[in-house]
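Enquirer: no sequence for this one, just the structure:
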């Protein structure tokens, strides 16, 4: 098995600390499978956490036992990857756009700290991403009644294609139940709470279309990029978050 580089190992140590704090019965074998490394590598990681980071890692012996981090131990400061920080920053922006009065007191402070952690170039990219996420009116009760959470694999593929401006191949189920294959450019995301829509160029018809994310049955990335179009290309209501869907 290939030796991991230093950044990968540091990230794995952070995740291990969180897992041991939250999970009551982690085993070396389970942790090795989850992180894609050998049990020996996990054992070395645990030894490093004990000997050099001073973490109190307890081991329960016998059947049903496992590893855990002492409950009185904190996991330290929070380290986020660039992708994690972008997702959190965008989530904060969406929450602020929704104008919910609850739990917003410190969001602006958190947002400023996240922004300050980015380079000028990355801040520009994040601002562009934020401008592509719109919040409109709450979905009608009719729409909400039929809405459900999209499959996780669909969400992941759509998320990556949206950020990377990458064409996406999807299987889409219409309201009447008919399913069709589409090839789309995911330009914008629109939230009409609690339902998300992707505003895209549909290559099947060569025109802008809006798709309900929970009706996307499958999604596959293509590694083919597209050039972002301005909101005006999708109609005057897009910039207002009032797109008719």
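Expert: Right, received. Where do you want to start? Values in this document were obtained by computation on a predicted structure and should not be read as measured data.

Enquirer: make it CA atoms for all contacts and neighbour counts henceforth
Expert: Fine.

Enquirer: buried residues in stretch 176-187?
Expert: 182-187 (16 or more other Cα atoms under 10 Å).

Enquirer: for stretch 76-88, same thing?
Expert: Neighbour-count burial for stretch 76-88 [16+ other Cα under 10 Å]: 85-88.

Enquirer: Tell me if I'm right that residue 232 and residue 238 touch.
Expert: Yes. Counting by Cα atoms under 8 Å, residue 238 is a contact partner of residue 232 at 7.4 Å.

Enquirer: still on that earlier bit, can you tell me which of the buried residues of stretch 76-88 are in strands?
Expert: Nothing among the buried residues of stretch 76-88 maps onto strands, per DSSP state E.

Enquirer: Take the residues you listed and lay them out in CSV including distance to residue 69.
Expert: Shown next, in CSV, are the buried residues of stretch 76-88 (distance: Cα to Cα, whole Å):
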residue, distance to residue 69
85, 26
86, 29
87, 28
88, 26
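
Enquirer: Use this one as the comparison:
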């Protein structure tokens, strides 16, 4: 957990911007105390930080700071493999050879059980056509803290409590099973079983403001059946 936090902090600070501890906490969805501990750990590991106190100040990586080698967790490797699979599915002819090579190298990190799990995860990412101009114009980048919680629940097949605002501006609290991710580039949706309505529903990721994993695991439902149930609705999104 500590290594994951310091890696996340390092990823943000590597952008070269100056951050306050509070903005780092908000971006990562963790407590201010956790951020301060993470920054202290980074300094213990040899990362040099420039900090300025007071209003308008903040912290950033020193220009000549030594950056430690980051070790990828198995979950991070699977995330990268999924990202490569999406890129390959959409076609990237100039990168085709490199994508295959990267996928092979990353796959070596995983054991047989994890490779099987990765195959199932790839099958849970559904690719559609490009989103309409109207949908693209309203699409915004989802909140990183929410995405972290959604990813955790999606990987672990856990239930998820979400705060959602639909296209009409109506807010609601839902308890869902995040069964599949659905991509109509550049727009992402979670194809879910809504526990309250006992029905299949599709939620745009940028309209989910908060997410919190629930205990217990769910069983996967057939993707074709779920898509049939939301097909007419989804075509209007």
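Expert: Thanks, I have the structure now. Predicted model only: the values in this text are computed from it and were never measured.

Enquirer: Of the buried residues of stretch 176-187 of the first structure, just say which sits nearest to residue 58 of the first structure.
Expert: residue 186 (47.3 Å; Cα to Cα).

Enquirer: Going by the alignment, the closest one corresponds to which residue in the second structure?
Expert: Matched by TM-score structural alignment, residue 186 of the first structure corresponds to residue 178 in the second structure.

Enquirer: How about its match: what's its closest non-neighbour residue?
Expert: residue 192 (4.6 Å; Cα to Cα, 6 or more residues apart in numbering).

Enquirer: Which of the helices or strands spans the one you found?
Expert: strand 187-194 (DSSP states H and E).

Enquirer: quick one: that strand aligns where in the first structure?
Expert: Taking TM-score structural alignment, strand 187-194 of the second structure hits residues 195-202 over in the first structure.

Enquirer: residues in contact with that stretch?
Expert: Residues outside stretch 195-202 of the first structure that contact it (Cα atoms under 8 Å, 6 or more residues apart in numbering) are 139, 144, 147, 182-191, 207-214.

Enquirer: In strands, which of those residues appear?
Expert: Using DSSP E, 182-191, 207-212 are the members of the contacts of stretch 195-202 of the first structure that sit in strands.

Enquirer: If we only consider these, which is nearest to residue 225 of the first structure?
Expert: For those, the nearest to residue 225 of the first structure is residue 185 (8.6 Å; Cα to Cα).

Enquirer: Which of the three states applies to the equivalent of residue 167 of the first structure over in the second structure?
Expert: Matched to the second structure by TM-score structural alignment, residue 167 of the first structure sits across from residue 159. Here residue 159 of the second structure is strand, with the state taken from DSSP: H, G, I helix; E, B strand; the rest coil.

Enquirer: center of the first structure - which residue?
Expert: Nearest to the mean C-alpha position of the first structure, counting by Cα atoms, centre = their mean, stands residue 87 at 5.8 Å.

Enquirer: and that residue, what pairs with it in the second structure?
Expert: Per TM-score structural alignment, residue 87 of the first structure is aligned with residue 79.

Enquirer: What separation do you get for that match and residue 88 of the second structure?
Expert: 14 Å (Cα to Cα, to the nearest Å).

Enquirer: show me where the first structure has helices.
Expert: 6-22, 28-35, 39-51, 82-97, 107-116, 120-131, 141-146, 152-164 (DSSP state H).
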